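Visitor: I'd like to go over a predicted model; first the sequence, then the structure.
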Amino acid sequence: MSGSMSGTAHAPSGPAVDAGRSRPRAAGAPRLRTAVLGAGWVSRTVWVPLLEAHPAFEVTALVDADPAVARALVPPGRDIVVGTDPDDLLGLPLDFAVVALPNHLHVPVARTLLGRGVPVFVEKPVCRTTAEARALAAAARGGAGVYAGSAARHRADVQALAALLPSLGDLRALGLDWTRASGIPQRDGWFTDRRLAGGGALLDLGWHLLDVGLDLLGRPGVTDALGAVSGDWIGDADATADWSPRGRNRGTPAHTAGDPVEDTARGFLLTDTGVAVSIQARWASHQAVDSTTLTVEGTKGVAVLRGTFGFSPHRVPRSSLTVLRRGERTVVPLPDEPVGIEYARLVDDLARRLTRPAPSTTGTDGGSLAEIGVLAHCIERLYAAAGRTGPSPATPETWSAP
C-alpha cells in the first residue's frame, strides 16, 4: 500500500481507520518525532491520523513532491515542516520516519534516512528484488532500525486461524488467495509500469499473503517455486478500481505502460519443512466481491479463513473461519471488527518496538530484515519461474515522481 509522491495514488474510499481507539497522549511524555514521506492515500487515511492519535508519536514533518498535497495533511493548528525532497529533512531532529512512496523509491529513500541514523518503517512491498533487500540490510548496519510487516498479521481473524494450527496436526498444505472483483490500480501511473512498480498483483497483494502465510508456518525456507502470470485484464478499462477517479470514468480508453505489470499471478512454493504453498493474487476477476481466503491443511483437519484484507468497499460482509474434520464442519466464532483496525494495532506494535531499550531488526519481530529478504526471495523466484525478470536495469532511483 505505497503512497504517491504526487498525491495521485488512489485506494478504496471505504471506512477510515479508527484513530480514536489509540490511547490519549500522556501529559509530558516524550514522543517520537516522526516524518511521513509520501502524501498519498495510505498516509492520508492511515499513517498521519494514527500517528497523531498515538501517545508515542508526533508527526513533525511531511514530504511529498507536491507541496500542496503535503500541506493538506497538516492537522489544524499544528506547526509541521513540509518539504518536497528528503534533503528538506536535513538538520531536523527525527526519531522515526515512515516511507510511503511509490515502490521504486522505497529502498533509495530508506537508505538515505538510515544513513542519517533515522529508523524507518517501509510500506509494502518493502523492496522489489533481493538485491534491493540486500542494499537495505547493508544500510541498516549503521545501527538504525528497519521496520516493516503486513498489518494483516494483526487482524483478529488471522490470529484466530494461527491459534487453531496446533489442533490441525502436521501441516501439509497452505493455500493463499486474494482476488479482487475489479481493482487494477491507476492505469496511467506508476502502479502498472514494471520499471517503477517492479511487479503487479503478485508484488502488491502477494506480499501481504506471503507475509501472513509464512508467518503461520513459522517462517520456513523455500526450496522450489513454480509460477505463472498473465495480464488479461490490464487493458480493460472496466477492470480499473472503481475507487479511483480514473476508474469511475468508464468511457476513458484503457492506457497501459510500455512494460506493464501482471494483473494475475498464480504460484506454488515448496518449503524446507515439506509444506506445499499455493498462491493466487488477482487485481481483477469475474468475482462479485473482493475476497481473501487462507486454507491450512493438516493431518487432523483443514481450516479455512475467508474475508477481505485491506479497505476495499466491495467486501465479504463478515470474516468466517471453519474447520473440517472427517466430514464434520465446525464454525469458529470471530469478533466483528472495524475495517482497518489492524493498522491501529500495527502502530501500537511499532511504538512498543521503537521505545524498548534495544529494538531488534534481525530477530523474530514482524518485519525484520531477515523476513524482508525471504519475502523478496520468494516473490523473485515466482517471477523467475513465470519468465518475468526484475525491473529494468534503467529503473530510476531519483526522488522525482513519475
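Guide: That came through, no problem. Numbers count the residues shown, from 1 in each chain.
Visitor: C-alpha from now on. contacts and neighbour counts both.
Guide: Fine.
Visitor: the strands in this structure, which residues?
Guide: With DSSP state E, the ranges of strands along the chain come out as 32-37, 57-63, 81-83, 96-99, 120-122, 146-147, 171-179, 222-230, 264-271, 276-282, 291-298, 301-307, 320-325, 328-332.
Visitor: I'd like to know which elements the third one is packed against.
Guide: Translated: strand 81-83. strand 57-63, helix 67-71 (3 or more CA pairs under 8 Å, 6 or more residues apart in numbering; DSSP states H and E).
Visitor: next one: the first one
Guide: Contact partners of strand 32-37 among helices and strands, from 3+ CA pairs under 8 Å, 6+ apart: strand 57-63, strand 96-99.
Visitor: Tell me what angle it forms with strand 57-63.
Guide: 30 degrees (axes from the mean of the first three to the mean of the last three CA atoms, to 10 degrees).
Visitor: contacts for strand 32-37?
Guide: 43, 47-48, 56-64, 86, 93-101 (CA atoms under 8 Å, 6 or more residues apart in numbering).
Visitor: and if we set it to 6 Å?
Guide: Applying CA atoms under 6 Å, 6 or more residues apart in numbering, the contact partners of strand 32-37 are 56-63, 94-100.
Visitor: can you pick the most crowded of those?
Guide: L62 (30 neighbours; other CA atoms under 10 Å).
Visitor: my read: that residue touches V82, true?
Guide: Yes: with contacts counted by CA atoms under 6 Å, L62 reaches V82, the gap being 4.9 Å.
Visitor: would TSV of the helices and strands packed on strand 32-37 with distance to A140 be doable?
Guide: Shown next, in TSV, are these (distance: least, CA to CA, whole Å):
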stretch	distance to A140
strand 57-63	22
strand 96-99	14
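Visitor: structure B:
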Amino acid sequence: MSAPVRVAVAGLGWAARSIWLPRLAALPGYVVTALVDPDPAASAAAAGQAPGARLHTSPDELDPAAVDLAVVAVPNHAHAAVASGLLRRGIAVFVEKPVCLDEAEAAELADAERLGGAVLLAGSAARYRADVRALVDAAATVGELRHVDLSWVRARGVPDAGGWFTDRRTAGGGALLDLGWHLLDAATPVVGRLDVEHVAATVSGDFVNDPTRRAGWRPDAVARERAPGDVEDTVRAFLVTESGVSVALRASWASHEARDTTVLTVEGTEGVARLRATFGFSPHRVGGSTLTTTRAGVTDELDPVDEPVGREYDRQLEELPALLRDPRSRGVAIAEARRAVALIDRIYTSARTVEPTAARTGSRS
C-alpha cells in the first residue's frame, strides 16, 4: 500500500471547513499535515479538524519536502497567485473552481506548472456525480447530438451576501462563474470541447442584495456592513458550437421558485436524455434524482442514481491520488480552465450589450 498523501489546506473558510477537511480526515489515503490562513480565528476554527497539523499564515511557509499536495480554497481572486506560487516551488496543487479568472492567470499557472515540475489538478465536482455519469451514458444512446440544455436554478442561495463572493473584485463574477462553471464542466463529457462560434447572453441582479435570498446553509452568510454586491445572480446564455450544436445555459443563485433544481437535457437525432436533480448543498432540494430517456413520445425512467449529498466530493478525492501520480495529468486542468475562462469571458462580453443598469445586472463594465 502506498503512503497517505500529505496535504496542506490553504484557505480555511466555509469550503475548507465544511467540504474538504471532514472528507480528508475520513479518507485513509490522506493525512492533513498543514493548515494555512492569515486569519487566526479561521485557523483556530479549523485546527480541531486536523489534529497535529502545523499552522501557517502564508503558503510561502510550506515545506515542499513535507507536503505532497496543497488544496487551494482561498477566495477566487487569489486562486492563481497562491497556486502558481506553490507550483513554482514544486508543490502539487488541487485548486477549487474557478481555477483562474482570465487568460493571463491561466498562462501564469501553465508557466508555474512547467517550471516547478509539479502538477495542477482542478476541482469541479459536478462531473463526479453518479447521476451525471449516468446521464453521460444515457446521452450516448440518443443519436447525433443536436442540443444541450443546462439549468441550475436556486430558490434562494446567494452565497456570503455582502462578503467577497458578491464583490466582483474578489469573486471575478457571480452565478456564471460559480454555478455556470459546474454546468459547463458537466456538459463537457457529452459535448466534448466547447468550441463555440456564437454567443448571446443576458445577466441580471434582481436578488443579489435581497437579505431574504441568502444561502441559509452557509453560516457565514450573514448581514455585513459592506458595499452592495455588484455581481450577477442570474445568467442566461445561448451558445452555438462550430459543429452546429446549440447549448442553452441558465444559472441562478436565487429565483421565484420554491425549490432548487438542476436540469440537464441532451437532445439527439434518436431521442432525449434528461436528468433532474439538485446540485450542491442547499436544503431547498427536489426529492432525489430522476433520469429519463424519451423516444417517439415514450418516456422511460432509468434506475435511480441517488446518493448522499456531497458524495461527489468524496469520489473526487478518491480519484485524486491516481491523477497525482499520472504524468499525463500535467497540463490537462490548465488547458480545460483556459477554455472555460475564455468562454465565460465571451458570455460576459455578450451580456455587456444589455441595457439595464449595472447595479441591477451586475454586468461587467
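Guide: Everything's here; your move. Only a predicted model underlies this, so the values are computations on that prediction, with no experimental measurement involved.
Visitor: now what about the TM-score between them?
Guide: Remark: TM-score between the superposed chains equals 0.91 [TM-score structural alignment, normalised by the length of the second structure]; 357 aligned residues with a CA RMSD of 2.4 Å.
Visitor: Please report the distance of the spatially most central residue of the first structure from L50 of the first structure.
Guide: For the first structure, the residue nearest the mean C-alpha position is K124 (3.5 Å; CA atoms, centre = their mean). Distance of K124 of the first structure to L50 of the first structure, given as CA to CA, to the nearest Å: 18 Å.
Visitor: ditto for E58 of the first structure
Guide: Using CA to CA, one gets 10 Å for the distance from E58 of the first structure to L50 of the first structure.
Visitor: would you list every one of the helices in the first structure?
Guide: Applying DSSP state H to the first structure gives helices spanning 41-42, 48-53, 67-71, 103-115, 130-139, 156-164, 194-197, 201-216, 245-248, 341-355, 369-385.
Visitor: Nearest to L305 of the first structure among the ones you listed would be which one?
Guide: Comparing the helices of the first structure by their distance to L305 of the first structure (CA to CA), the top pick is helix 156-164, with 7.0 Å.
Visitor: With the second structure overlaid, report how far that closest one is off on average.
Guide: Between helix 156-164 of the first structure and the aligned residues of the second structure, the post-superposition mean distance stands at 0.7 Å (mean CA distance after the TM-score superposition for the first structure).
Visitor: Please work out which residues of the second structure line up with that helix.
Guide: With TM-score structural alignment applied, helix 156-164 of the first structure matches the range 130-138 in the second structure.
Visitor: Show residues contacting the matching stretch.
Guide: V190, V305.
Visitor: 8 Å - rerun?
Guide: Contacts of stretch 130-138 of the second structure (CA under 8 Å, 6+ apart): 126-127, 186, 189-190, 273-275, 289, 291, 293, 305-307, 312.
Visitor: which one of these has the most neighbours?
Guide: If you count neighbours using other CA under 10 Å, the busiest of the contacts of stretch 130-138 of the second structure is A273, which has 26 neighbours.
Visitor: Test my guess that that residue contacts L291.
Guide: Yes: between A273 of the second structure and L291 there is a contact under CA atoms under 8 Å: 7.3 Å.
Visitor: how much space between R315 of the second structure and H256 of the second structure?
Guide: From R315 of the second structure over to H256 of the second structure the distance is 33 Å, taken as CA to CA.
Visitor: Compare those two (neighbour count), which wins?
Guide: Counted by other CA under 10 Å, R315 of the second structure and H256 do not tie: R315 has more neighbours, with 14 against 10.
Visitor: Need the counterpart of the more buried one in the first structure.
Guide: Per TM-score structural alignment, R315 of the second structure is aligned with R345.
Visitor: Would you check that its match makes contact with H154?
Guide: Yes: between R345 of the first structure and H154 there is a contact at 6.3 Å, judged by CA under 8 Å.
Visitor: residue in the first structure matching S289 of the second structure?
Guide: When the first structure is aligned by TM-score structural alignment, S289 of the second structure is paired with S319.
Visitor: who's in contact with the residue in the second structure that V118 of the first structure lines up against?
Guide: Under the alignment by TM-score structural alignment, V118 of the first structure pairs with I91 in the second structure. Contact partners of I91 of the second structure, counting by CA under 8 Å, 6+ apart, are P64, V67, D68, L69, A70, G116, A118, V119.
Visitor: now V119 of the second structure
Guide: Remark: with contacts taken as CA under 8 Å, 6+ apart, V119 of the second structure is in contact with L87, I91, A92, V93, E113, L324, S329, R330, G331.
Visitor: Serialize those to JSON lines and add fields for distance to W217 of the second structure.
Guide: Shown next, in JSON lines, are the contacts of V119 of the second structure (distance: CA to CA, whole Å):
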{"residue": "L87", "distance to W217 of the second structure": "33"}
{"residue": "I91", "distance to W217 of the second structure": "33"}
{"residue": "A92", "distance to W217 of the second structure": "31"}
{"residue": "V93", "distance to W217 of the second structure": "28"}
{"residue": "E113", "distance to W217 of the second structure": "35"}
{"residue": "L324", "distance to W217 of the second structure": "32"}
{"residue": "S329", "distance to W217 of the second structure": "34"}
{"residue": "R330", "distance to W217 of the second structure": "35"}
{"residue": "G331", "distance to W217 of the second structure": "35"}
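Visitor: In the first structure, which of those still touch?
Guide: On the basis of both residues aligned by TM-score structural alignment, their matches' CA atoms under 8 Å, what survives of the contacts of V119 of the second structure in the first structure is L87, I91, A92, V93, E113, S329, R330.
Visitor: ok, those residues vs A41 of the second structure, which is closest?
Guide: Taking those together and measuring to A41 of the second structure by CA to CA, the closest member is V93, at 24.3 Å.
Visitor: what separates the closest one from D233 of the second structure, distance-wise?
Guide: Distance, V93 of the second structure to D233 of the second structure, using CA to CA: 29 Å.
Visitor: For those two, work out which one has more neighbours and name it.
Guide: D233 (32 against 27).
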